[in-house]
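Chemist: Any chance you can model this:
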Amino acid sequence: MMDASTRDEVIAATEHWLTRAVIGLNLCPFAKSVHVKGQIRYVVSEARTVEDTVVELADELRLLRDSDPEAIDTTLFVTPHAFANFSEYNDALFFADRLLNDMGMAGELQIASFHPHYQFEGTQPDDIDNYTNRAPYPIFHLLREASIDRAAAAFPDAADIYERNIETLRRLGHDGFKAWMDKR
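Modeler: Model (predicted):
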């Protein structure tokens, strides 16, 4: 069982990534609102296997579905003890998406993916493009479809976010990104 200080360190690192990279670089223009309103639930998983992760994810998916969006709009499900290898994480993501479908929540909730070694298909491991989805730990980001729809309606060029993010990171480069993230 993880002690409270370790759990707090994982959450602090995740919040730093969220505020510096995701919000600070505007990689997701929708994140700031839920962060400022305190509507993000941070869950640090004890799971070490796909099977344990799926069990914990099922509980979190139910909790998010059944919660008032004004209280919990999104969940960052962090797995610091599992999926250090990106391909293992992708395998787990497959089972997480299947779980979402099996629970009848596809179309209501979705799962976005972040990982310390995230790599888009067709890129090299060190390509700066991959840093749009790099996080300090493997994270399953549980989102409400209705919230995504509202945010996309408020942001007219939502389809351009991915390209803008890559441009931002290419402009910064590896050294600039590291310097940006090292600021506290």
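
Chemist: Going by C-alpha atoms from here, please, whenever you check contacts or count neighbours.
Modeler: OK.

Chemist: Spell out the secondary structure type for the residue most central in space within the chain.
Modeler: In the chain, the centroid-proximal residue (CA atoms, centre = their mean) is residue 141; its distance is 4.0 Å. When classified by DSSP: H, G, I helix; E, B strand; the rest coil, residue 141 comes out as strand.

Chemist: and this one, so I can compare the two:
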Amino acid sequence: MAILLHADDCVSASHSSVAEIINETQSWLERAVIGLNLCPFAKAVHVKKQIRYAISDARDNETLLKDLIDEMLHLHDSPADELDTTLLIHPWVLADFLDYNDFLDVADAALDDANLTGELQIASFHPDYQFADAESTAIDNYTNRSPYPILHLLREASIERAVAAFPDASEIYERNIETMRKLGLEGWRKLMVRNEQENLS
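Modeler: Now for the predicted structure:
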């Protein structure tokens, strides 16, 4: 079952670990994704508070799949100007990246079964994310490395609008790799350490 929280609920969350998970995820989004401009589309929805942070309490794939389907339907049924995208964070299942990677096929099949393919899509983030053509320690992987495993639900219409607004959208991947290589592993570690220190303060 998912424990569902919007960013504004973090302060009053009764379960401190839930609040900490959301705070850490938000800080990663602000410092890495937005701060390094890894996704030029992220800042607008963050500023407008159109991001839903949902934490799944799942300990097995079946429960996570149910939570994912619930979140798909919730995003589909919500007004786009109120909710644009959802981060389904699942700290207690699929910690192994290979298992997580295998689950992405299940997630895409669920999207298709719900007749939402073409309306929603799923992006992937994981603490041990690894591109197929990269070594596990390569800095390139860190464009998709997050504090916790995340299934990111996006609206296709929003992606299309964002791409139309950024003529060089096709170059984002290459630019991100260049950004990460300039930052380096030591720079990334320092960024994340500052992240942790801010969350503890």
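
Chemist: ok, back up a step: is it correct that the residue nearest to the centre of structure 1 is in contact with residue 97?
Modeler: No - if you go by CA atoms under 8 Å, residue 141 of structure 1 and residue 97 don't touch, sitting 11.5 Å apart.

Chemist: and for these two, which residues touch both?
Modeler: residue 111 (CA atoms under 8 Å, 6 or more residues apart in numbering).

Chemist: list the buried ones in the longest helix along structure 2?
Modeler: Longest helix in structure 2, counting residues (DSSP state H): helix 172-200. Neighbour-count burial for helix 172-200 of structure 2, counted by 16 or more other CA atoms under 10 Å, picks out 176-177, 179-181, 185, 188, 192, 195.

Chemist: Stretch 117-134 of structure 1 too?
Modeler: 117-119, 128-134.

Chemist: Check stretch 147-167 of structure 2 too.
Modeler: Neighbour-count burial for stretch 147-167 of structure 2 flags 147-156, 158 (criterion: 16+ other CA under 10 Å).

Chemist: now that stretch: how far from the chain's centre is it?
Modeler: 10 Å (CA atoms, centre = their mean, to the nearest Å).

Chemist: now do stretch 129-142 of structure 2
Modeler: 17 Å.

Chemist: Aligned to residue 90 of structure 2, what sits in structure 1?
Modeler: Counting by TM-score structural alignment, residue 90 of structure 2 lines up with residue 79 in structure 1.

Chemist: And for residue 175 of structure 2?
Modeler: In structure 1, residue 175 of structure 2 lines up with residue 164, judged by TM-score structural alignment.

Chemist: what are the ranges of the helices in structure 2?
Modeler: 16-28, 42-47, 61-77, 97-113, 156-165, 172-200.

Chemist: ok, average deviation of the second one from structure 1?
Modeler: Read it as helix 42-47 of structure 2. On superposition with structure 1, the mean distance recorded for helix 42-47 of structure 2 (mean CA distance after the TM-score superposition for structure 1) is 0.2 Å.

Chemist: And that helix, what's buried?
Modeler: Buried, per 16+ other CA under 10 Å, within helix 42-47 of structure 2: 42-43, 46.

Chemist: which bit of structure 1 covers that helix?
Modeler: When structure 1 is aligned by TM-score structural alignment, the counterpart of helix 42-47 of structure 2 is residues 31-36.

Chemist: Quick one: distance of stretch 165-178 of structure 2 to the chain centre.
Modeler: So, by CA atoms, centre = their mean, the centroid of stretch 165-178 of structure 2 is 18 Å from its chain's centroid.

Chemist: Run through who's touching it.
Modeler: Residues from elsewhere that reach stretch 165-178 of structure 2 (CA under 8 Å, 6+ apart): 37-39, 139-140, 143, 163.

Chemist: again with stretch 74-88 of structure 2
Modeler: 45, 49-56, 68, 71, 120, 150-155, 158.

Chemist: again, but for stretch 18-34 of structure 1
Modeler: 40, 73-74, 132, 151, 161, 165, 168, 180-181.

Chemist: Recalculate using a threshold of 7 Å.
Modeler: The contact list for stretch 18-34 of structure 1, computed with CA atoms under 7 Å, 6 or more residues apart in numbering, reads 40, 73, 132, 151, 165, 181.

Chemist: Please point out which parts of it sit buried.
Modeler: The neighbour-count check on stretch 18-34 of structure 1 (16+ other CA under 10 Å) flags 18-32, 34 as buried.

Chemist: any idea what residue 164 of structure 2 aligns with in structure 1?
Modeler: Match for residue 164 of structure 2 (TM-score structural alignment): residue 153.

Chemist: Could you do residue 101 of structure 2 as well?
Modeler: For residue 101 of structure 2, the residue aligned by TM-score structural alignment is residue 90.

Chemist: Repeat that for residue 69 of structure 2.
Modeler: By TM-score structural alignment, residue 69 of structure 2 lines up with residue 58.

Chemist: since we're on that match, how many residues are nearby?
Modeler: Residues lying near residue 58 of structure 1 (other CA atoms under 10 Å) number 15.
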